[in-house]
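Q: Please find the sequence and the predicted model below.
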Amino acid sequence: MLKFVKGPLESIDGVEIYPIISLLIFFFFFTALFWWVFTARKEYIRDVSNLPLELNNDQEGHNNQKTD
């Protein structure tokens, strides 16, 4: 299986840089995500985590009209 992938890639000049670039993108993305998680305000995390559970007045009124 590896020969089907490795064979055509060996003929491309400079192909060895792509795994390095993808590893760097992966590393920087998850490092930034890790940093954001630990520096985010707790109030913001709590508000965002409760968003799907909260109903605003428009939705409550619409739901009450539907059930009557």
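A: In hand now; what should we look at?
Q: all contacts plus neighbour counts: C-alpha atoms, from now on.
A: OK.
Q: quick one, longest helix in this protein?
A: helix 17-39 (DSSP state H).
Q: Quick check: buried residues in that helix?
A: Neighbour-count burial for helix 17-39 flags no residue at all (criterion: 16 or more other CA atoms under 10 Å).
Q: tell me what the stretch of helix or strand Phe4 belongs to is packed against?
A: In the assignment (DSSP states H and E), Phe4 maps to helix 2-10. Helices and strands touching helix 2-10, as assessed by 3 or more CA pairs under 8 Å, 6 or more residues apart in numbering; DSSP states H and E, are absent.
Q: Please compare the first structure with the one that follows:
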Amino acid sequence: MLKFVKNHMESITGIEIYPIISLLIFFIFFVVLFYWVITAKKDYITTVSNLPLDNENDTLL
């Protein structure tokens, strides 16, 4: 099965760029996420972390 897929993929021209693109998207996403976590303000992190425990805005339908 893998031999069939490998032979089929080798016949497609220009397919070698897709793994590089997916690796770049993956890497850039996590670099941006890491930057956002490092630069996030302490007040924002505290507010967001307390949201599940905040009972003031709970409404029953």
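A: Thanks, I have the structure now. Note that the structure is a prediction, hence the values are computed from the model and not measured.
Q: How close are the two chains, by TM-score?
A: Here the TM-score for the pair of chains, by TM-score structural alignment, normalised by the length of structure 2, is 0.84; 60 aligned residues with a CA RMSD of 1.6 Å.
Q: average gap between the longest helix of structure 1 and structure 2?
A: Superposing on structure 2 places helix 17-39 of structure 1 at an average distance of 0.3 Å from its equivalents, by mean CA distance after the TM-score superposition for structure 1.
Q: Trace that helix over to structure 2 and give me the residue numbers.
A: The aligned range for helix 17-39 of structure 1 in structure 2 is 17-39, by TM-score structural alignment.
Q: what's the offset of that stretch from the middle of its chain?
A: From the chain centre to the centre of stretch 17-39 of structure 2 is a distance of 8 Å (CA atoms, centre = their mean, to the nearest Å).
Q: Kindly report the same for stretch 39-55 of structure 2.
A: Counting by CA atoms, centre = their mean, stretch 39-55 of structure 2 comes out at 21 Å from the chain centroid.
Q: Start and end of it, how far apart?
A: 29 Å (CA to CA, to the nearest Å).
Q: Name the residues of it that are buried.
A: Result for stretch 39-55 of structure 2 [16+ other CA under 10 Å]: no buried residues.
Q: likewise stretch 1-12 of structure 1?
A: Buried-residue list, stretch 1-12 of structure 1, by 16+ other CA under 10 Å: empty.
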